[in-house]
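Peer 1: Build me a model:
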Amino acid sequence: MSATAGSADGVRTIIDKLGIDTDAVVMEIGFDSDIDSALREAVIARVGELHDEDTDEVVDVVLLWWRDEDGDLVDVLMDARSPLSEEGVVWLLTPKPGRDGHIESAEISEAAPTAGLSSTSSVNAGEDWVATRLVAPRGR
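Peer 2: Coordinates of the predicted model:
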């Protein structure tokens, strides 16, 4: 939920859908002024802190805010995959259709396998964002 459109309970429900537990190590990539600040703040409240892409930690979750104009999606997905634990997940957060920076699902479907990831599901992540769950295939 966005800061203006959602309740705290709605944001917690989204975090639960994203599977972010209190002991998760979470890395964030692509932070900018257009992200859903209520969602981000709720994740921080749940896990304590977000690591940036320079972390040496093995991470459980990567929150990747990505827009069409941000560059090469394959490259950033490969960077996001590197610090993931074996059971880790990348949540690719992209603007919804009709919003500035929207990415077609076909682009995600093409980029993910090239980066060694599989798309498994998508959830509504607020007023302006959709989250696509990307995981490494088993036995990578």
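Peer 1: use CA for all of it now, contacts and neighbours both
Peer 2: Noted.
Peer 1: Give me the nearest residue to Asp56, chain neighbours excluded.
Peer 2: Pro83 (7.6 Å; Cα to Cα, 6 or more residues apart in numbering).
Peer 1: which residues does the one you found contact?
Peer 2: Asp56, Glu57, Val58, Val59 (Cα atoms under 8 Å, 6 or more residues apart in numbering).
Peer 1: Check the spacing between the nearest residue to the third one once chain neighbours are set aside and Ala136 real quick.
Peer 2: Counting by Cα to Cα, 6+ apart, the nearest residue to Val58 once its immediate chain neighbours are dropped is Pro83, at 5.0 Å. In this structure, Pro83 and Ala136 are 12 Å apart, going by Cα to Cα, to the nearest Å.
Peer 1: And Leu117, by the same measure?
Peer 2: 5 Å.
Peer 1: so what sits against both of these two?
Peer 2: Joint contacts of Leu117 and Ala136 (Cα under 8 Å, 6+ apart) are Arg81.
Peer 1: What about Asp34, how many residues nearby?
Peer 2: Asp34 has 10 neighbours, counted by other Cα atoms under 10 Å.
Peer 1: Quick one: residues contacting it.
Peer 2: Not one residue lies near Asp34 by Cα under 8 Å, 6+ apart.
Peer 1: Surely Glu127 is in a helix?
Peer 2: No: counting by DSSP: H, G, I helix; E, B strand; the rest coil, Glu127 is not found in a helix; it is coil.
Peer 1: Tell me the spacing between His51 and Val11.
Peer 2: For His51 relative to Val11 (Cα to Cα), the value is 20 Å.
Peer 1: To check against the first, give me the structure of this:
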Amino acid sequence: MSATADHAEERTNPAARLGFQPGQVVQELGYDDDTEQELRDAIEELTGTELVDEDYDDVADAVVLWFREDDGDLTDALVDATTMIDAGSPVWLMTPKTGRDGYVEPSDIGEAAQTAGLAQTSSINAGKDWTGSRLVTPKAARSGKR
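Peer 2: Sure thing, here's the model as predicted:
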């Protein structure tokens, strides 16, 4: 019966669809008035911890990076996002949907992610105005083994 409950939670809690778990520390970068508050609240509810900001000085379990076209260099933002997480931890890049102010081309995301040493593993609908791209360090780069 718990499997059914887990699937129901994934449908109703957007943070569960992103793979967040109770007890995780999630660092949030790029917060502004236009971010998806429902998703932010869902992450805090599911993890049981408040989102931490760029001033957090310990290792986080994941990063949520809100990024708009005019926010600067995406590659730099992605590199910065990986400095306080362990290899293999996800960076959820949240960008405005097509037609919204600040929309970022998928090709720009792919190029910036590759340059930053990340691989895109999935994309989700992250709310009314936002799309989420899950980026991680590629397995070969994080294993350190041959």
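Peer 1: overall similarity of the pair, as a TM-score.
Peer 2: Here the TM-score for the pair of chains, by TM-score structural alignment, normalised by the length of the first structure, is 0.88; 132 aligned residues with a Cα RMSD of 1.6 Å.
Peer 1: Tell me which helix or strand the one residue sitting closest to the centre of the second structure sits in.
Peer 2: Taking Cα atoms, centre = their mean, the centroid of the second structure lies closest to Trp92, which sits 1.4 Å from it. When elements are assigned from DSSP states H and E, Trp92 of the second structure belongs to strand 91-96.
Peer 1: Neighbours of the closest residue in space to Gly127 of the second structure that isn't next to it in sequence, how many?
Peer 2: Leaving out its chain neighbours, the residue that sits closest to Gly127 of the second structure by Cα to Cα, 6+ apart is Glu36, at 6.4 Å. Residues lying near Glu36 of the second structure (other Cα under 10 Å) number 17.
Peer 1: In contact with Asp23 of the first structure: list those residues for me.
Peer 2: The contact partners of Asp23 of the first structure, by Cα under 8 Å, 6+ apart, come to Val47.
Peer 1: Just say helix, strand or coil for the residue of the first structure most remote from its centre.
Peer 2: Distance from the C-alpha centroid of the first structure peaks at Gly139, with 22.4 Å (Cα atoms, centre = their mean). What three-state DSSP gives for Gly139 of the first structure is coil.
Peer 1: so how far is Gly71 of the first structure from it?
Peer 2: 29 Å.
Peer 1: what does Ser37 of the first structure give?
Peer 2: 22 Å.
Peer 1: And Glu28 of the first structure, by the same measure?
Peer 2: Taking Cα to Cα, one finds Glu28 of the first structure at 17 Å from Gly71 of the first structure.
Peer 1: more neighbours, His51 and Val11 of the first structure?
Peer 2: Neighbours of His51 of the first structure and Val11, each counted by other Cα under 10 Å, are more numerous for Val11; the result is 22 against 16.
Peer 1: I'd say that one and Arg40 touch.
Peer 2: No: contact status for Val11 of the first structure versus Arg40: not in contact, 9.3 Å apart, counting by Cα atoms under 8 Å.
Peer 1: Helices of the first structure, start to end?
Peer 2: 8-18, 37-47, 73-81, 105-114 (DSSP state H).
Peer 1: mind checking which of those is nearest Trp129 of the first structure?
Peer 2: Evaluated with Cα to Cα, these place helix 37-47 nearest to Trp129 of the first structure, the distance being 10.2 Å.
Peer 1: Other residues contacting the closest one?
Peer 2: 1-3, 8, 11-12, 14-15, 20-26, 50, 125-126.
Peer 1: again with stretch 135-143 of the second structure
Peer 2: Stretch 135-143 of the second structure has contacts (Cα under 8 Å, 6+ apart) with 87-93, 113, 117-122.
Peer 1: burial measure for Lys17 of the first structure, as a count.
Peer 2: 13.
Peer 1: cool, Arg140 of the first structure as well?
Peer 2: Arg140 of the first structure has 7 neighbours, counted by other Cα under 10 Å.
Peer 1: Tell me the spacing between Thr49 of the second structure and Ile85 of the second structure.
Peer 2: 17 Å.
Peer 1: which one of the two has more residues nearby?
Peer 2: Ile85 (19 against 14).
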